[in-house]
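[1] Sequence first, then the predicted structure:
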Amino acid sequence: MAEIAKVGVIGAGLMGNGIAHVAALSGLPVVLMDVQQAALEKALATISGNMDRQVKKAVITAEDKAAALARIATTTTNDAFGDCDIVIEAATENEDIKRKIYAALTPKLRADAILASNTSSIPITRLAAATDRPARFIGMHFFNPVPMMKLVEIIRGLATDDATAASVEALAKRLGKTPVAAGDWPGFVVNRVLCPMLNEAIQALMEGVGDVRAIDEGMKLGANHPMGPLELADFVGLDTLLSVMKVLHEGLGDPKYRPSPLLAKYVEAGWLGRKSGRGFYDYSTNPPTPTR
C-alpha cells in the first residue's frame, strides 16, 4: 500500500472545494483544478468562509486555517497533477464529461497515480474502463457538506486492485472520514436507498397526497428525520437527484426507479433547489416558503 502524500481535485464546485478543504486541513498539499478561474476564486472564498466558521466553533485554530489555505494551489490546467499520488474527480454528474476529463488528464499522471471519482451513482467499472488505469481507479463518494459529513463510500470496480483500495481507505481515515465499502451497483448504498425515497415524496406531491408542508412535516415528525424529503431534495439539487434516478432506472431496469415527471419538470424550469434559489421551496424569503 502506497501512502498518499499529495492530492489533486478536479472541479471547484460544492463537492470539489469541500474535498480540498478537508484534505488541506489534514496536512496534505492539494492541487485544485477548474477550467474557470472565477470558479477557483469562488472556491477559495468558500473554503476560507467555511474555515472561519470552524474557527468560531473552536473546531480548528486561526493558525490551522492559515496553514491549510497555504497548502491549496489552484490551476486551470492538468499539468500540475504530475506529482500527485491521487486525483479525485469531482466534476458534474455526467458520464460523457467525466470521460473527456479522464482522456485529457491521464497523460499528465504518473503511472502509479490513483484516479478516483466522486460520482454519486455512475458505475465505477464502466468509468475505469475509459481510462488507462482500471486497477488504480476507484470510487470515493463524499457527502455534502464535505467538511461536516463523516461518511465516504469506497467503491471498487471489477479491476480495482487491493493496494488501491487500501490506500484510498487510509486516505479517507486521514481526512477524518468513516469509509464504508459499497458494491459497484447503480447508486451504491446511500443513493440506492435515499434517492427513491426523495423521488417518491415528489411523486406523492404530484398526485396530491399532501402538499409540501404536509409531506416534509410528516416525515420529520412521523419518521424522526432531521429534514423533510422535499427540503432534502432541494439541498441535494434537483438536477443531481434526477441524474441519479436516471442512472438507477437505466441500470436496474425496474420501473420503481422511474424519475417522477414533476421532478423532471422542475429541472426543466431551472428550479434546482437551494443552489438556484427555488425548488420545492422559494429561498428568497426567510424562512423559505413552499412553491406548491
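    Received it, and whenever you're ready, just let me know what you need. Numbers count the residues shown, from 1 in each chain.

[2] switch to C-alpha atoms for all contacts and neighbour counts from now on
    Fine.

[3] So for Asp161, what's the nearest residue that isn't a sequence neighbour?
    Nearest non-adjacent residue to Asp161, counting by CA to CA, 6 or more residues apart in numbering: Ala135, 5.1 Å away.

[4] this is the other structure I want to compare:
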Amino acid sequence: MKNIAVIGAGTMGNGIAHTFAQNGFIVQLIDVNKDALNKGLQTIATNLDRMVAKEKITSEEKQSTLHNISTFSNLNKGVENANLVVEAATENLDLKLKIFKTLDEACPDTAILASNTSSISITQIAAVTSKPERVIGMHFMNPVPIMQLVEIINGYNTSKEVTKTIMDLSKTLGKVPVEVNDYPGFVANRILMPMLNESIETLYNGVAGVEEIDTVMKLGMAHPMGPLQLADFIGLDVCLSILNVMYNGFKNPKYAPCPLLVNMVNAGKLGVKSGEGFYDYSESKKAEKVSKQFLR
C-alpha cells in the first residue's frame, strides 16, 4: 500500500494528497483540469510553508512531500499502478458513478477504491464496479492535514479485510479512523447538517442575526466556529447537496433544506469559495455580515 491515487485537486483532494505525501506515500494527484492541478499544488506548497514557519516540519520535509506528488490529467494513466484510489471529486452522484466505472476497468485488480463522499451511498457507488467488496468510504474532514477524524464507511459488500486495511492505513497517517455503516449522511453529517440547517432557518425566521447566532453557539456551546461561518467554510452548495441526499434518503421533512439556503446557492453565494455567503470574504470586507437581500 505505497502508491496512492487521489482524484480531484480541489480543497479535499489536495488536502488528502498532501497528507499521504507528507507521510511518505507516493501520490498521483489527478484532475482533468490542468489549472486545478496547478492550483492544488500551489495550495499544498503554501500550506507546507506555513508548517515550516511554525516549525512543525523542516524545509527538507517540505521538499520531500512535494517530491512525492506527481500530477496527471489522464485518469487511466494516473491510476494504472495504484494500490489505493481516493476519489475526492464534486459531491455529485452521476459523476462519482462514472468515475468508479472507469476505475473498475483502469485500476489493478488488487486496488482498493475509496470515496471521500460526505453523504452518497457507498453501496450504490460500489454497485457499478465488478468488485464491490473492494469499495469503501474514506470521509476526511477539512482541513485534511490538520483534522484527525476519518469516517470509514462500509458499503453493504465491503469486505472485513478491506475495512481493516483502511483502518490501519488511516492510523499510519496520524488520523483517528471511526468505522460506520452506510446510511445517508453517515454519522458526521447526519448530526451536523440538521444543526447547520436549523441555524439557517433561525436566521430566515428573523430570530437573530448572523453574528448573534454564531456567538450563541461559540460562547454557549463551546463550538470553535459558529454554524453559519462553518457552513460558509464547508460551502453552501455542499451543505445543500448533502441535505438533499439525506432528505431523499430518509423522506423526512426535518432534512429539507431551508429556502434561504436554496436561494443563496442559486444566487451563487456559496461562502468562502465564492467570496460571499453569510459573511463577506472579499478583501475589503473580510468577515463582515452579508447583506439581508435574501431574507424575507
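    It's in. Small disclaimer: the values here were computed from a predicted structure and weren't measured.

[5] Tell me how many other residues crowd the alignment partner in structure 2 of the residue nearest to Asp161 of structure 1.
    By TM-score structural alignment, Ala135 of structure 1 lines up with Glu133 in structure 2. Residues within reach of Glu133 of structure 2, counting by other CA atoms under 10 Å, total 22.

[6] so Glu133 of structure 2, which of the three states?
    helix (DSSP: H, G, I helix; E, B strand; the rest coil).

[7] Surely it is in contact with Asn157?
    Yes: Glu133 of structure 2 is within contact range of Asn157, at 4.9 Å (criterion: CA atoms under 8 Å).

[8] related to what we said a few turns ago, let me know the distance separating the match of Ala135 of structure 1 from Ala231 of structure 2.
    Going from Glu133 of structure 2 to Ala231 of structure 2 by CA to CA, to the nearest Å gives 34 Å.

[9] now Leu149 of structure 2
    19 Å.

[10] Just want to know which of those two has more residues nearby.
    It is Ala231, of Leu149 of structure 2 and Ala231, that has more neighbours when counted by other CA under 10 Å, with 27 against 18.

[11] What's the match for the more buried one in structure 1?
    Aligned partner of Ala231 of structure 2 by TM-score structural alignment: Ala233.

[12] Surely that match and Leu272 touch.
    No: here Ala233 of structure 1 does not reach Leu272: they are 9.0 Å apart, not a contact under CA under 8 Å.

[13] List the residues that contact the residue nearest to Leu127 of structure 1 when sequence neighbours are not counted.
    Among residues not flanking Leu127 of structure 1 along the chain, Arg99 sits closest, at 7.2 Å (CA to CA, 6+ apart). Residues in contact with Arg99 of structure 1 (CA atoms under 8 Å, 6 or more residues apart in numbering) are Leu127, Ala130, Thr131.

[14] packing partners for the helix or strand encompassing the first one?
    By that I understand Leu127 of structure 1. Leu127 of structure 1 belongs to helix 124-128 when assigned by DSSP states H and E. Helix 124-128 of structure 1 sits against strand 137-142, strand 151-156, with contacts defined as 3 or more CA pairs under 8 Å, 6 or more residues apart in numbering; DSSP states H and E.

[15] all helices in structure 1, in order from the N-terminus.
    14-25, 37-56, 62-70, 95-105, 124-128, 162-174, 190-206, 212-222, 229-236, 238-252, 261-268 (DSSP state H).

[16] Please report how far the alignment partner in structure 1 of Asn92 of structure 2 lies from Ala113 of structure 1.
    Mapped onto structure 1 by TM-score structural alignment, Asn92 of structure 2 lines up with Asn94. Look at Asn94 of structure 1 and Ala113 of structure 1: by CA to CA, they are 23 Å apart.

[17] again with Pro229 of structure 1
    Counting by CA to CA, the gap from Pro229 of structure 1 to Ala113 of structure 1 is 39 Å.

[18] Between the two, which is the more surrounded one?
    Taking neighbours as other CA under 10 Å, Pro229 of structure 1 and Ala113 compare with Pro229 leading, 25 against 21.

[19] Could you tell me how many residues sit around the closest residue to the more buried one other than its chain neighbours?
    Take Pro229 of structure 1 and drop its neighbours on the chain: the residue closest to it by CA to CA, 6+ apart is Leu198, 5.3 Å away. Leu198 of structure 1 sits with 24 neighbouring residues when counted by other CA under 10 Å.

[20] what do we get in structure 2 for Leu198 of structure 1?
    Using TM-score structural alignment as the criterion, Leu198 of structure 1 maps onto Leu196 of structure 2.

[21] residues contacting its match?
    By CA under 8 Å, 6+ apart, the residues touching Leu196 of structure 2 are Pro227, Leu228, Ala231.

[22] go again using 10 Å as the cut-off
    Shown in contact with Leu196 of structure 2 (CA atoms under 10 Å, 6 or more residues apart in numbering): Asn189, Thr202, Gly226, Pro227, Leu228, Gln229, Leu230, Ala231, Cys239, Leu243, Pro257, Cys258.

[23] quick one, what contacts the closest residue to the third one other than its chain neighbours?
    Meaning Gly226 of structure 2. Leaving aside its sequence neighbours, Gly226 of structure 2 sits nearest to Asp214 (CA to CA, 6+ apart; 4.0 Å). By CA under 10 Å, 6+ apart, the contact list for Asp214 of structure 2 reads Ser199, Ala208, Gly220, His223, Pro224, Met225, Gly226, Pro227, Leu228, Gln229, Leu230.

[24] rewinding a little: quick one, which of the helices of structure 1 is nearest to Asn286 of structure 1?
    helix 229-236 (14.3 Å; CA to CA).

[25] Show me what that closest one is packed against.
    Packing partners of helix 229-236 of structure 1 (3 or more CA pairs under 10 Å, 6 or more residues apart in numbering; DSSP states H and E): helix 190-206, helix 212-222, helix 238-252, strand 281-282.

[26] mean shift between it and structure 2?
    Average distance, helix 229-236 of structure 1 versus aligned residues of structure 2 after superposition (mean CA distance after the TM-score superposition for structure 1): 0.5 Å.

[27] before we move on, the earlier item: just checking, the match of Asn92 of structure 2 touches Lys246?
    No: in this structure Asn94 of structure 1 lies outside contact range of Lys246 using CA atoms under 10 Å: 11.2 Å.

[28] higher neighbour count, these two?
    Just comparing Asn94 of structure 1 and Lys246: by other CA under 10 Å the higher neighbour count belongs to Lys246, 17 against 12.
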